[in-house]
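Asker: Take this sequence and fold it.
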Amino acid sequence: MSTDFTPVRAVAGDGRASEIENLLREDLRGQSPYGAPQLDVPVQLNTNENAFAIPDEVAAVVAEFIGRELRGLNRYPDRDAVALRTDLAAYLGHDLTADHVWAANGSNEILQQLLQAFGGPGRTVLGFMPSYSMHPLLARGTGTAFIDAGREDGYTLSPEYVRDAIAAHDPDLVFLVSPNNPTGTALEPEVIDAAYGAARGIVVIDEAYAEFARDPRSTALGRLAGRKRLVVTRTLSKAFAFAGARVGYLAADPELVEKLLLVRLPYHLSSITQAAARGALACAAQLQAEVDELKHQRDRIVKNLRAKGLPVADSDANFVLVGGLRDAAAVWRAILDRGVLIRDVGLPGRLRITAGTEDETTALLDAFDQALEQRPDMFDLQEQQP
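Answerer: Predicted coordinates:
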């Protein structure tokens, strides 16, 4: 059972496609929109949100930034978001300036703009699934053909595998995710170098979960200098607990950033959004403390589930991918019945779990204990090493 998509079908009473469906672009007919189940349960660990609410003192700073903009809402916002881009560059470091940074309404819009500018009809983007499930949907929406090169055993990627895939397909864009969603694994630097060396087009490293990496040096930001076709995308949704604000951004060569202005909508990023993001960035150090706690809970999940005999990969994100499930759908339901919502991403024998608060993690681990005790037939446990 995959919960990545919510099917929507427009059909007439006799089962034929509706009039509107027939008017839809042919490549969109019969498709389903992206979605995740939003169920009213006590513990929600399914969408990789930051489990911690914005602290009161941070909320006060954000409110102060927003307040400065309120009386000027009769005017359009800074369409190029220069102040926000300056703050983002300062946060990223690596000698980046505002000219190296671009911001939009979530990293999805950033990726969409990259596809609008450098993809489109007659062009291709290469991805390595399983990975972020929005990548093929964004490609479809922009008329870009998505090519799935798959992954090696264990869902890994080696420099040779990536190089060979690029040589075989000659894409206009390459999407790589580090840490990868849903596996949680970070790319080795050699993989990024191999991709850039083999590709003739844009190479995008999606780093939505970069702040959760065990090794902060794993970011591709340090590889931007001298690589004009390399792009690193980020978001404030995860590490900054700002998912509701919808702020994503990228770092790249200034010339590439300038080309994105050709496809961005006028005044696409509201004054309120820009101000809120600047307030959050002003509190980056305080918010990073919560990142450390989420990393601790993530590693706690890994350690405890492994001790039960379930294979769990080391994760560099704010979630883990657990295997050893003989019936993943049944395990998902059993955990849900105990008040904890996790994610079935459609991988056989595996489920994805977002790191939560200490109490939420305890509830999750208790739910697994109860499911293992009551329905051991749902699991395929590994023999524990002494």
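Asker: all contacts plus neighbour counts: C-alpha atoms, from now on.
Answerer: OK.
Asker: and Gly339, how many neighbours?
Answerer: 17 (other Cα atoms under 10 Å).
Asker: shouldn't it be in contact with Val41?
Answerer: Yes. Using Cα atoms under 8 Å, Gly339 is in contact with Val41, at 5.4 Å.
Asker: was I right about Gly127 contacting Asp172?
Answerer: No. Counting by Cα under 8 Å, Gly127 sits too far from Asp172 to count as a contact (11.3 Å).
Asker: Show me which of those two is the more surrounded one.
Answerer: Gly127 (25 against 22).
Asker: and the gap between the more buried one and Thr97?
Answerer: According to Cα to Cα, to the nearest Å, Gly127 and Thr97 sit 29 Å apart.
Asker: How about Asp148?
Answerer: Using Cα to Cα, which is the criterion applied here, Asp148 is 34 Å from Thr97.
Asker: Output the contacting helices and strands for the helix or strand harbouring Phe146.
Answerer: Assigned by DSSP states H and E, Phe146 falls within strand 145-148. Using 3 or more Cα pairs under 8 Å, 6 or more residues apart in numbering; DSSP states H and E, the elements in contact with strand 145-148 are strand 124-127, helix 134-141.
Asker: show me the contacts for Leu45.
Answerer: Taking Cα atoms under 8 Å, 6 or more residues apart in numbering, we find Leu45 in contact with Val340, Leu341, Ile342, Arg343, Ile353, Thr354, Ala355, Gly356.
Asker: Can you lay out those residues as TSV showing secondary structure, neighbour count and distance to Gly201?
Answerer: What follows is the contacts of Leu45, written out as TSV (DSSP: H, G, I helix; E, B strand; the rest coil; neighbours: other Cα atoms under 10 Å; distance: Cα to Cα, whole Å):
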residue	secondary structure	neighbour count	distance to Gly201
Val340	strand	27	43
Leu341	strand	26	40
Ile342	coil	24	37
Arg343	strand	25	34
Ile353	strand	26	34
Thr354	strand	25	34
Ala355	coil	29	35
Gly356	coil	28	38
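Asker: Alongside the first, I'd like the structure of this one:
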Amino acid sequence: MTWPPLREELRGIEPYGAPQLDVPVQLNVNENPYGPSLACAADIATAVAGAATTLNRYPDREFVELRTALAAYLSTDTPHGVTAEQVWAANGSNEVMLQLLQAFGGPGRVALSFAPTYSMYPEYARDTVTEWVLGRRESDFSLDLARARDLVKERQPSVVLLPSPNNPTGTALPPEAVATLCEAAQDGIVVVDEAYGEFRRTGVPSAVELLPEHRNLVVSRTMSKAFAAAGLRLGYLAADPAICDAIRVVRLPYHLSAVTQAAALAALRHAPELLGKVDELRAERDASVDWLRTRGLQVADSDANFALFGTFADRHAVWQGLLDRGVLIRETGPDGWLRVSIGTADEMMAFKQALTEVLEEEAP
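Answerer: Here you go, the predicted structure:
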């Protein structure tokens, strides 16, 4: 037997991860470029110091206080409100998704999404021995609802994964698309991944509003993006309480540390400040999309804090040209496309200058 005795389907696979390079302008992993204020950081430090005095004890495994605070925050997105019993959290939305696949996927079951989609989804399916089925989006990255519904009815997935805004394209789903697929997937759950939900454009609703109408709907969020807390690793979801109860079966004991709970609660107390740059980033995104289009490039409509643009005969050469000029973006998405995270005004100016030079260099 080959050593180590790894599962055969995992042999030769590289671990997931974007390049982490020390360059002046890092616009490749959709981070919020604005960190917490000194006052917010001090409050988090005080909260963590308090938790440190009780580290000899296990944390609250039901993290009731945190779930209550997250429910209050989510309730601002729906007139129906959200209760603590409808909320679950884990170490980043990645662990939330993995727990959902552990609970509702598995051998003999199907997880389904529509390409292009988040590149980690098939890995969650693989890791839980769940069959992975991939439909296709249209050329503008929207969903043909009739075709999508037919695929769901044909394959009867136990989990449907719908990022909205979509990663890597930035496009959001209309409420009717979510409702249609929830009705089609009666024997499974439909997960609307709103990791970038706070960046959606005015008038684009959150799927949280649809929770009372669909017991199989799950809406996931993260504190990594709009909350400027990627280093905190806190993701969460809202769903029917029965779904939260089911996740308890597969969660690891005391999976959220006392330190994580304390830091997340402190960050939520500073939500207005941490979310204060969202409008500025939206404006910078829209301006960047317009600028890219003036350069003759295709750009996907974006409700996220990034823009997908192209197309290039050799996208790697463009990516490398930007990197050579100290600007790191992401080589991801369909062939020929690149994705840039929205940074500060200065960072976006550096990106535009570098891309202008690369395009002029690449021009025939």
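Asker: Buried deepest among the helices and strands packed on strand 145-148 of structure 1, which one?
Answerer: Comparing these by mean neighbour count (mean count of other Cα atoms under 10 Å), strand 124-127 ranks first with a mean of 24.
Asker: Next one: Asp245 of structure 2 from Leu74 of structure 2, what distance?
Answerer: 19 Å.
Asker: Between those two, point out the one with more neighbours.
Answerer: Leu74 (20 against 13).
Asker: What distance do you get for the residue in structure 2 that Phe65 of structure 1 lines up against to Glu138 of structure 2?
Answerer: Under the alignment (TM-score structural alignment), Phe65 of structure 1 pairs with Ala47 in structure 2. Distance of Ala47 of structure 2 to Glu138 of structure 2, computed by Cα to Cα: 47 Å.
Asker: Pick out whichever of these two has more residues nearby.
Answerer: Ala47 (21 against 11).
Asker: What ranges does the stretch 101-250 of structure 2 have for its helices?
Answerer: For the stretch 101-250 of structure 2, the helices defined by DSSP state H, counting those that start in this stretch cover 121-127, 145-155, 175-184, 241-250.
Asker: Strands along the stretch 251-386 of structure 1, start to end?
Answerer: Here the stretch 251-386 of structure 1 has its strands, by DSSP state E, counting those that start in this stretch, at 319-322, 340-341, 351-354.
Asker: Next, format the ones you listed as TSV and append distance to Ala60 of structure 1.
Answerer: TSV is the format used below for the strands of the stretch 251-386 of structure 1 (distance: least, Cα to Cα, whole Å):
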stretch	distance to Ala60 of structure 1
strand 319-322	29
strand 340-341	31
strand 351-354	27
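Asker: What sits closest to Gly184 of structure 1 if chain neighbours are left out?
Answerer: Once flanking residues are discounted, Gly184 of structure 1 sits nearest to Ser315: 4.5 Å by Cα to Cα, 6 or more residues apart in numbering.
Asker: which ones are touching the equivalent of Phe141 of structure 2 over in structure 1?
Answerer: Using TM-score structural alignment, the partner of Phe141 of structure 2 in structure 1 is Tyr155. Residues in contact with Tyr155 of structure 1, defined by Cα under 8 Å, 6+ apart, are Pro130, Thr183.
Asker: now do Ala98 of structure 1
Answerer: Val82, Arg85, Thr86, Asp87, Leu88, Ala89.
Asker: Phe368 of structure 1: which of the residues you listed is nearest?
Answerer: Nearest to Phe368 of structure 1 among the contacts of Ala98 of structure 1 is Leu88, at 40.1 Å by Cα to Cα.
Asker: and that closest one, that one's in a helix?
Answerer: Yes. Under DSSP: H, G, I helix; E, B strand; the rest coil, Leu88 of structure 1 sits within a helix.
Asker: follow-up on the earlier one: got a list of contacts for the strand holding Phe146 of structure 1?
Answerer: By Cα under 8 Å, 6+ apart, strand 145-148 of structure 1 touches 120-129, 136, 139-140.
Asker: Check stretch 9-21 of structure 2 too.
Answerer: Asn28, Val29, Met120, Leu328, Arg330.
Asker: Assumed the first one was part of a helix.
Answerer: No. Per three-state DSSP, Asn28 of structure 2 lies outside any helix segment and is coil.
Asker: residue in structure 1 matching it?
Answerer: By TM-score structural alignment, Asn28 of structure 2 lines up with Asn46.
Asker: ok, back up a step: I'd like the distance between the match of Phe65 of structure 1 and Ala258 of structure 2.
Answerer: Counting by Cα to Cα, the gap from Ala47 of structure 2 to Ala258 of structure 2 is 10 Å.
Asker: circling back to that earlier point, next up, the contacts around the nearest residue to the match of Asn28 of structure 2 once chain neighbours are set aside.
Answerer: Spatially, and ignoring its direct neighbours in sequence, Asn46 of structure 1 is nearest to Ile342 (4.2 Å; Cα to Cα, 6+ apart). Residues near Ile342 of structure 1 by Cα under 8 Å, 6+ apart: Gln44, Leu45, Asn46, Thr47, Trp332, Ile335, Leu336, Leu351, Arg352, Ile353, Thr354.
Asker: Report the buried members of the residues you listed.
Answerer: Gln44, Leu45, Asn46, Thr47, Trp332, Ile335, Leu336, Leu351, Arg352, Ile353, Thr354 (16 or more other Cα atoms under 10 Å).
Asker: Among those residues, which pair sits farthest apart?
Answerer: Thr47 and Ile335 (15.5 Å).
Asker: Trace Gln320 of structure 2 over to structure 1, please.
Answerer: For Gln320 of structure 2, the residue aligned by TM-score structural alignment is Arg333.
Asker: what about the residue mapped onto Asp240 of structure 2 from structure 1, neighbour count?
Answerer: Taking TM-score structural alignment, Asp240 of structure 2 has Asp253 as its aligned residue in structure 1. Using other Cα under 10 Å, Asp253 of structure 1 has 19 neighbouring residues.
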